[in-house]
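Using only what follows, build the 3D model:
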Amino acid sequence: MEPIRFDTKIAVLLRDDLLAWQSLNVSAFLVSGIAAALPDLVGEPYEDADGTSYLAMFRQPVLVFSGGKEVLAAAHSRAVARGLPMSVFTSDLFSTGNDRDNRSAVRAVRRDDLDLVGLALHGPKNAVDKVLKGSRMYRS
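Okay, here's the model as predicted:
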């Protein structure tokens, strides 16, 4: 069997000063946005040998990167310029407790002034790689 290759990439970019719990929480929220907007990226449900069913997950890997505040701002600008589907998480969202307040917190800030702590995007591999320039693979 030949290895499966993907023409696209799903990537999460996290600010490098987050606490471990924040990185995990932000990653989970961000990839939920990708799954919701791009349901074709989700595969079939899983089932174990005993017939227990499990939820479907992405059909391809999700790569996680990190970088400083400037790296996130630059990546955000490049993703917007390329029109890539993207979810964002700002520092304000750590103090909200629901989707309505999250959306209001983001809506209250101009695009270039967002205090980004994470973003997730999907697109052609080369475009995503260009957006992520200056970041590095995430290490806990």
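
CA only for contacts and neighbour counts going forward, please
Will do.

Could you check how many residues crowd around the residue nearest to residue 69 when sequence neighbours are not counted?
Leaving aside its sequence neighbours, residue 69 sits nearest to residue 15 (C-alpha to C-alpha, 6 or more residues apart in numbering; 6.1 Å). Neighbours of residue 15 under the rule other C-alpha atoms under 10 Å: 21.

My guess is residue 15 contacts residue 115. True?
No - between residue 15 and residue 115 there is no contact under C-alpha atoms under 8 Å: 10.2 Å.

which ones are touching the residue nearest to residue 69?
Residues in contact with residue 15 (C-alpha atoms under 8 Å, 6 or more residues apart in numbering) are 66-69, 72, 116-118.

among the residues you listed, which are in strands?
66-67, 116-118 (DSSP state E).

Alongside the first, I'd like the structure of this one:
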Amino acid sequence: MFDTKVAIIVRDDLAVWQRLNVVAFLATGVACAAPDAMGEPYVDAKGRQYGNMLGQPVLVFEGDLAGLQKAHRVGVERELTLVPYVFAMFSTGHDAANREVFMAEDADNLNLVGLALRGPKKAVDKAIKGLSLHH
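A predicted model of the protein is given here:
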């Protein structure tokens, strides 16, 4: 049905509020990076228009830091759309500060707490291999 796949991975050692926060931010990153993946706005029976959402399923996985770093490495190798969230971003208060702390990370060893991936199904499947669906 879909040629592409969207997967969001969140670290398994975070508090619930942190996991939800990371997933929400990463989903917005996918929507921005892939506007072609957006569905049409919703309209109710009275004709009121609502916002649109991604037009395909988003699967949410969990893993440890090593699992996130492996998914990142494979995602880079396979040229997937990647949206990262690193631990240091929890200590910032705005978007510009998030980019500053991200830039300060070791690019080959990111302290990831979340990662969104979008691309061809097989390539995304390779990147998330071994990870479990979030429960």
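
Any idea what the TM-score comes out to?
Put the two chains on top of each other and the TM-score (TM-score structural alignment, normalised by the length of structure 2) is 0.97; 135 aligned residues with a C-alpha RMSD of 0.8 Å.

Now the buried members of the ones in strands among the contacts of residue 15 of structure 1.
66-67, 116-118 (16 or more other C-alpha atoms under 10 Å).

what's the spacing between whatever residue of structure 2 lines up with residue 108 of structure 1 and residue 79 of structure 2?
Mapped onto structure 2 by TM-score structural alignment, residue 108 of structure 1 lines up with residue 104. Distance of residue 104 of structure 2 to residue 79 of structure 2, given as C-alpha to C-alpha, to the nearest Å: 22 Å.

residues touching residue 116 of structure 1, list them.
Shown in contact with residue 116 of structure 1 (C-alpha under 8 Å, 6+ apart): 15, 69, 72-73, 88-91.

what two of the ones in strands among the contacts of residue 15 of structure 1 have the greatest distance between them?
Farthest pair in those (C-alpha to C-alpha) is 66 and 116. Separation: 12.0 Å.

centre of the chain versus stretch 103-110 of structure 2, how much separation?
Relative to its chain's centre, stretch 103-110 of structure 2 lies at 17 Å (C-alpha atoms, centre = their mean, to the nearest Å).

what's the burial count for residue 35 of structure 2?
Quick note: residue 35 of structure 2 (other C-alpha under 10 Å) scores 10 neighbours.

circling back to that earlier point, and the ones in strands among the contacts of residue 15 of structure 1 as TSV, adding distance to residue 41 of structure 1?
Conversion of these to TSV gives the following (distance: C-alpha to C-alpha, whole Å):
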residue	distance to residue 41 of structure 1
66	23
67	26
116	25
117	24
118	20
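
nearest to residue 104 of structure 1, of those residues?
Using C-alpha to C-alpha, those come closest to residue 104 of structure 1 at residue 116, 15.1 Å.

Understood, closing this out.
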